[in-house]
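> Sharing a model that was predicted from the sequence below.
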Amino acid sequence: MPARDDMALTDFQVLARDGRARTGAITTPRGTIRTPAFMPVGTAATVKGMMPESVRDTGADILLGNTYHLMLRPGAERIDRLGGLHRFMNWDRPILTDSGGFQVMSLAGLRKLTEAGVTFKSHIDGSKHVLSPETSMENQRLLGSDIVMCFDECPALPADRARIEDSMRLSMRWAQRSRDAFGDRPGHMLFGIQQGGLEQDLREESAEALRAIGFDGYAIGGLAVGEGQEAMFGCLDFAPDQLPQDRPRYLMGVGKPDDIVGAVKRGVDMMDCVLPSRSGRTGQAWTRRGQVNLKNARHADDPRPLDEDCTCPACRNYSRAYLHHVQRAGEMIAGMLLTWHNLHYYQQLMNEMREAIAAGAFAAFENRFFAERAEGDIERR
């Protein structure tokens, strides 16, 4: 990777390894990101149902913001005029922004894909917009994110090999244009995105192209898009090792707790997913014993906490009966408390994995993780 003047400001260090799993730290001007790291998703400059201070209290070192949503509303230019995304949303820690490409493909209305970029209609009001490597880099510059993602295209799986191959090579050409448009921005990092579906040779071709361009970190894109966990893990058995060992590896859009454990086991350093907050808003809680549905009547008379070993406010101060009641009543506090719990659980999981890797005990951690989940939720009272 070519030498950069800002390496003293942004850097990555692997502190310990256990098999392919590794723990380390990404240093940025706004703080250190402990890895493996889970990034809560702040789609529209907020993690739904949470105050920024509360998100930090769960243990999060970094948030993810969505370029597509923010460029449409309130607009990247407006956020820039108001002091940047950190000030706008009152979050002084690192922020990673995605490129907007995935949302264009999945949310936008009529769209036209060309070598130049994507022309699309907003899902909000039907207004016409253009995203390209250059405009994505400009929008992310205006937002002021610490980690910027290349603009790429991500086809849904399953897809035929020719479609995946063409898409991957287009994304690699866009990666070079993203690198050129990003320029020299001390204190900020640019991540390339590996594509290639589930095909090992296409993933290697993509990784080779990205290595030749040179990035501060490397994402594994195009997974968790319909292929299933077994296929995803099959790809992760080789994809992370195709990327540089001395740079962070980010698996985009993952996932459930067992997805995350499996990804870390295979050498992934960073992940993000809307699942903790989305589940919280629908009465679903993630615990060490698996998923709990607070809508179920079995909780209506239960004075016990959701998880007696959890220190989040939902478990420390409220009973299952109360959480069931406010969920059934449609009260706002239900989603707030369950989102807090879920994010706390996810960050606790990451911390346990970091400690296990540092101690050379990841296999023991993994065995305990699956044994607790196999026990299932506590018996009904």
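Noted; the coordinates are in hand.

> only C-alpha atoms for contact and neighbour calcs from this point on.
Will do.

> Show the residue spans covered by the strands in the stretch 151-300 of the chain.
Counting by DSSP state E, counting those that start in this stretch, the stretch 151-300 of the chain has strands at residues 189-194, 217-220, 249-251, 270-273, 284-287, 290-293.

> The third one: how far from the chain's middle?
Here strand 249-251 is found 9 Å from its chain centre; the criterion is C-alpha atoms, centre = their mean, to the nearest Å.

> helices and strands around it, which ones?
strand 217-220, strand 270-273 (3 or more C-alpha pairs under 8 Å, 6 or more residues apart in numbering; DSSP states H and E).

> give the contact list for residue 122.
By C-alpha atoms under 8 Å, 6 or more residues apart in numbering, residue 122 lies in contact with 72, 108, 109, 128, 129.

> and with 10 Å instead?
Residues in contact with residue 122, defined by C-alpha atoms under 10 Å, 6 or more residues apart in numbering, are 68, 69, 72, 104, 107, 108, 109, 110, 111, 128, 129.

> Put this next to the first one:
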Amino acid sequence: MTFEFSVEARQNKARTGRLETPHGSVPTPLFMPVGTQATVKGLSNRELAEIGSQIVLGNTYHLLLRPGPERVADLGGLHGFTGWRRPWLTDSGGFQVMSLGHRRVISEEGVAFSNHLNGDRILLTPELSIGVQEKLGADIIMAFDECPPYPAQREYLKGSLERTLRWLERSLAAKTRDDQALFGIAQGGVDLELRRLSTLETASFDLPGYAIGGLAVGEPKEKMIPAVDLSTDLLPEDRPRYLMGVGHPEDLVAGVALGVDMFDCVYPTRTGRFGYALVDEGRLNLSAARYKDDPAPIDGSCDCYACRNHSRAYVNHLVRAGEMLGLRLLSLHNLRFLHRLMEEARAAIAAGAYDDFAREFAARRWPAGAPAWFHDAMERAGMW
């Protein structure tokens, strides 16, 4: 079984491509829904396939706690256990190093957690992370890393990225399956000198793909964009580039312009569960009273089930009544919104018209003018 990546079209830094995995071929750039507990909250596999989902993410830390990697392996890995037969990607547990900061202690050996379910101590090491991911059986697995918070002191960032590189060596040594592609993760925060160091050192391992980690953790967009631009300049042209944890529509448009191929984030489904719908202009708060009598679809330009069959008034009623269907419909729509955005981006790159696509997106998003950080991204990409 092979893992291959090919670039099919380019416009300046932006590119379209194709990922070949043991469980199917997928186009890039693409957005990947997050299924923390081996499920994208509230949505079925059929619904995910119908809206154009390609790769689903699972969470190593959470699946280690329950149902346990051995049980998943015995039931056919994530593909057999969940019934999602298309590609899976599993993270390493590194994000929990940051998000569960109050429950963990970092050492050279790994990260000691206090299990958030029952308080038991867990020592997550590179070897254990890879072992869990091999049992889960995802097509793409991630090296164990430390994701530092923002802001962080420079000395902390430097020590963190150096530890992440040592953990990458250990992750590679622990890997035994040849049907899984292991991606390394570059760190360094928004310190461009450290980001350069981490990216070059990570790329020297000659891996099937690379992730840009440690961004979208609270830093301003003005600092994130230069870090992404530098990263895509330094990473190999013939390998996929994965910007971790990024899912706001404007960030995807900017990231694609800068040469990113893969994105993931809980944003579209979490936003849906809070009663918000993603639209070209931003977000609609469908719990607001102004939509109680609105017969229009959530988004007249959207082809998802929710927009084709239900009105804003009905979804407003469901959300205000606390009915789970309303939150499911919004999650479905929000994911389809991002998938459509990526489909349109791929088509624009193939036609050599991504600059026009980005201008039209910005005009809808910000009628009074795009923010400086978005202009910066487009200029760095050679689009504007």
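That came through fine. Small disclaimer: the values here were computed from a predicted structure and weren't measured.

> In three-state terms, label residue 57 of structure 2 for me.
strand (DSSP: H, G, I helix; E, B strand; the rest coil).

> is it true that it touches residue 63?
No: under the criterion of C-alpha atoms under 10 Å, residue 57 of structure 2 is not in contact with residue 63, lying 11.5 Å apart.

> These two: who's more crowded?
Neighbours around residue 57 of structure 2 and residue 63, counted as other C-alpha atoms under 10 Å, are more numerous at residue 57. The numbers are 24 against 20.

> thought residue 234 of structure 2 was touching residue 203?
Yes: counting by C-alpha under 10 Å, residue 203 is a contact partner of residue 234 of structure 2 at 8.3 Å.

> What mean distance separates the helix ranked longest in structure 2 from the matching residues in structure 1?
When structure 2 is parsed with DSSP state H, its longest helix is helix 324-350. Compared with structure 1 after fitting, helix 324-350 of structure 2 deviates on average by 0.5 Å (mean C-alpha distance after the TM-score superposition for structure 1).

> what number of residues lie near the equivalent of residue 256 of structure 2 over in structure 1?
By TM-score structural alignment, residue 256 of structure 2 lines up with residue 264 in structure 1. Here the number of neighbours of residue 264 of structure 1 (other C-alpha under 10 Å) works out to 27.

> ok, back up a step: overlap of the contact sets of residue 57 and residue 63 of structure 2?
By C-alpha under 10 Å, 6+ apart, the residues touching both residue 57 of structure 2 and residue 63 are 36, 37, 38, 90.

> which one among those residues gets closest to residue 109 of structure 2?
Proximity of these to residue 109 of structure 2 (C-alpha to C-alpha) peaks at residue 90, which lies at 21.2 Å.

> which non-adjacent residue is nearest the closest one?
Among residues not flanking residue 90 of structure 2 along the chain, residue 58 sits closest, at 4.7 Å (C-alpha to C-alpha, 6 or more residues apart in numbering).

> got a list of what that neighbour touches?
33-40, 78, 88-92, 133, 136, 138, 141.

> Just the residues you listed: which are in strands?
Of the contacts of residue 58 of structure 2, the ones assigned to strands by DSSP state E are 33, 88, 89, 90, 141.

> The last one and residue 75 of structure 2, how far apart?
Looking back up the chat, that one is residue 141 of structure 2. 19 Å (C-alpha to C-alpha, to the nearest Å).

> most centrally placed residue in structure 2?
residue 264 (1.2 Å; C-alpha atoms, centre = their mean).

> quick one on the thing from earlier: residue 234 and residue 203 of structure 2: who's more crowded?
Shown here are residue 234 of structure 2 and residue 203; by other C-alpha under 10 Å, residue 203 has more neighbours (20 against 12).

> Show me what the more buried one aligns to in structure 1.
Residue 203 of structure 2 maps onto residue 211 in structure 1, by TM-score structural alignment.
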